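**Student:** heads up, no residue letters with this:
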């Protein structure tokens, strides 16, 4: 088991080779760490900026053993890593951060909301269902319209459908694959916000300013940060973040998606135990961005101040929108971040831009 804080020259392992892994690897490199990536694709975005790529499935025992031998600590770029893989790495004597509790809670939407409510954090009303009949009963209890989601997996609007009438609940359940679901009451919110926060190995917590988010078709399109919010609302978000991080005994950066209600209350929509798309603005808008902050936390270094130094509008570049790279590169207020993905597909996140203005 590694001793913390890890000195420069140590190796950080990353489960997953996508864009978040790439930006984590770049941040780790700036701090003097080497990075080894475990990814199924030999030509992944993260793998091309890492020292080494281990090619294999995330639950491949041989690949996990090789990762344990190569790395001093392991983190992950997405929450659908098999929990058994984290347990296997831990059994091999390797520290994994964030830990297995955060992964387990975030992988199941019922467990997630149950955990949040137990921490005194408010969410929409919800019910679980495992059969068509239970789905109909849950819709009747929650009321329609309501949102039905698969309990596990699904992101960017996938794995969920609205139920407009109780009589349609069984059909929606089957359309979602006939697997266990959560049925949620709609949130009458005025806007969607998020808070990116970090917790270090010493228990210290640093929360970035709130961000305001705009989605299209279930996919994040635009983030404005720091969001214009009152001091009480910002304090409320920081208290929520502290409860979640402490309740999970968390190490690393977490993304917490929030609904702001008309009465000023915040509801948590979901948590993501990793660096988060709504935190990309921090790369050009803060003293230290979310990626370096995450590496600092998992390596046992002191957390940096999460202070904003600029106003940022972050725009995701989907599909062939990234082909306008030359135009973006010519804009003096724009910072271009491309992920190195080989093929542009409709709706695929190919990069993002941060348009930077002086802090108001």
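**Tutor:** That came through fine. All of these numbers come straight from a predicted model, not from anything done at the bench.

**Student:** drop to CA atoms for contacts and neighbour counts, all remaining ones
**Tutor:** Fine.

**Student:** got a list of what residue 18 touches?
**Tutor:** Residues touching residue 18, when contacts are defined by CA atoms under 8 Å, 6 or more residues apart in numbering, comprise 44-46, 77.

**Student:** out of those, which are buried?
**Tutor:** Applying 16 or more other CA atoms under 10 Å to those, the neighbour count classes 44-46, 77 as buried.

**Student:** what about versus this one:
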């Protein structure tokens, strides 16, 4: 076990790294962040912030020399960086796990090999594959970049082979995955931790509502049958085992109108839909990430109260700072702002949670508080 007093390394300086840093420092660890942005949210909270690219040899040497273990806050850290570090210090999760999740095609094939279902899909690596792929997948469909797409970016809905061809050009003729759009009843996610000893522990399942391809609200516990909860947790654990994963990860699922559970994607890190754990669970997903990295026993994931988490995007700042008054006056609302220097449309600037013993009341209060946030312009 790596006990408090040691320094932990974090590759990535966004809000997930920031919340990891807070959890680690609360437990008594030092944190060293590597991120090229001098104003990164995690870097501003850490004991040490190395401003360098993720492949910078000097910066990686600094981490390897000073950190007892290293983790990541997003999946697109170069695998070679992780392998370089892993030769000298424990890195969790490892390069092999991230390589599978950095590419939608590899990820979906891995999911299928694990015996789990996905939406029908085909890989489109060149323009001459478009026609056959569309005929196989069917209409309607969505074309997604195989790499680097997130929060609705890098994907285009298509309803014909010609539309798919145009979308392939629009996405830069890079390898893509064409996926069938299904009639969905609900989307859910499972956040879980897996230790180096193979022990897995799941958090309560979240029900997720998206707007414009970006998560808007997570409702916990999810309003789905208990059998579906068990099936989703079993599937998430199966994927963690298939990846030989060590650390904290999340799995997103579709549930069709016919009740079929399909794996959407795997996130090898803490997840936006798991932010409710900061306020509503005995152990947050970020403390659990610290525990997994350091080889500590996992904390209890028990849900203390029904909870609703709502994302705060940069769109809310269009006319100035949001009006936080009503939210901060609510006795069961918890505000989390990420310390980002610039608000942009679609950028995740923070979130808030509302807890209540009655789930319907938590949902109603969360919706009312969100609607009250936009600032009133001076000329109104």
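**Tutor:** Everything's here; your move. Being a predicted model, the structure only gives us computed values, none of them experimental.

**Student:** what TM-score comes out when they're superposed?
**Tutor:** Their TM-score after superposition, calculated using TM-score structural alignment, normalised by the length of the first structure, is reported as 0.96; 355 aligned residues with a CA RMSD of 1.3 Å.

**Student:** now the aligned residue in the second structure for residue 143 of the first structure: how far from residue 156 of the second structure?
**Tutor:** Taking TM-score structural alignment as the criterion, the aligned counterpart of residue 143 of the first structure in the second structure is residue 138. From residue 138 of the second structure over to residue 156 of the second structure the distance is 15 Å, taken as CA to CA, to the nearest Å.

**Student:** With residue 35 of the second structure instead?
**Tutor:** Shown here: residue 35 of the second structure relative to residue 156 of the second structure, a distance of 30 Å by CA to CA.

**Student:** out of those two, which sits in the busier spot?
**Tutor:** With other CA atoms under 10 Å as the criterion, residue 35 of the second structure and residue 156 differ in neighbour count, and residue 35 comes out ahead with 23 against 19.

**Student:** Report the contact partners of the equivalent of that one over in the first structure.
**Tutor:** Under the alignment by TM-score structural alignment, residue 35 of the second structure pairs with residue 39 in the first structure. Shown in contact with residue 39 of the first structure (CA under 8 Å, 6+ apart): 15-17, 47, 53-58.

**Student:** ditto for residue 45 of the first structure
**Tutor:** The contact partners of residue 45 of the first structure, by CA under 8 Å, 6+ apart, come to 17-19, 21-22, 339-341.

**Student:** Secondary structure element for it, which one?
**Tutor:** Counting by DSSP states H and E, there is no helix or strand that carries residue 45 of the first structure.

**Student:** Next: residue 14 of the first structure.
**Tutor:** Assigned by DSSP H and E, residue 14 of the first structure belongs to strand 11-15.

**Student:** How about residues contacting that strand?
**Tutor:** With CA under 8 Å, 6+ apart as the contact definition, strand 11-15 of the first structure has outside contacts at 21, 28, 33-39, 58, 67, 70-77, 81.

**Student:** Next secondary structure after it?
**Tutor:** Using DSSP H and E, the helix or strand that follows strand 11-15 of the first structure towards the C-terminus is helix 19-30.

**Student:** So which elements touch that following helix?
**Tutor:** The helices and strands touching helix 19-30 of the first structure, judged by 3 or more CA pairs under 8 Å, 6 or more residues apart in numbering; DSSP states H and E, are strand 11-15, strand 34-39, helix 290-298.

**Student:** and these as TSV, adding distance to residue 214 of the first structure?
**Tutor:** Formatted as TSV, these follow (distance: least, CA to CA, whole Å):
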stretch	distance to residue 214 of the first structure
strand 11-15	29
strand 34-39	31
helix 290-298	20
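
**Student:** Which stretch among the ones you listed is buried most, on average?
**Tutor:** Comparing those on average neighbours per residue, with mean count of other CA atoms under 10 Å, the densest one is helix 290-298 at a mean of 27.

**Student:** against the second structure, where does the helix or strand following that helix fall?
**Tutor:** Under the assignment DSSP H and E, the closest C-terminal helix or strand after helix 290-298 of the first structure is strand 310-318. Mapped onto the second structure with TM-score structural alignment as the criterion, strand 310-318 of the first structure occupies residues 305-313.

**Student:** so stretch 236-249 of the second structure aligns onto which residues of the first structure?
**Tutor:** Residues 241-254 of the first structure are where stretch 236-249 of the second structure lands, counting by TM-score structural alignment.

**Student:** which residues touch that stretch?
**Tutor:** Outside of stretch 241-254 of the first structure, the residues within contact range by CA under 8 Å, 6+ apart are 97-99, 101-102, 116, 119-121, 195-201, 203, 205, 207, 256, 271-276, 290, 293-298.

**Student:** For burial, what's the neighbour tally of residue 105 of the first structure?
**Tutor:** 21.

**Student:** I should have written residue 249 of the first structure there, sorry.
**Tutor:** Other residues close to residue 249 of the first structure by other CA under 10 Å number 16.

**Student:** Next, find the distance separating residue 199 of the second structure from residue 138 of the second structure.
**Tutor:** With distances taken as CA to CA, residue 199 of the second structure is found 40 Å from residue 138 of the second structure.

**Student:** Kindly report the same for residue 97 of the second structure.
**Tutor:** In this structure, residue 97 of the second structure and residue 138 of the second structure are separated by 31 Å, where distance is defined by CA to CA.

**Student:** returning to that earlier point: can you give me the neighbour number for the closest residue in space to the match of residue 143 of the first structure that isn't next to it in sequence?
**Tutor:** Here the nearest residue to residue 138 of the second structure in space, its sequence neighbours aside, is residue 180; by CA to CA, 6 or more residues apart in numbering that works out to 6.5 Å. By the measure other CA under 10 Å, the count of residues near residue 180 of the second structure is 22.
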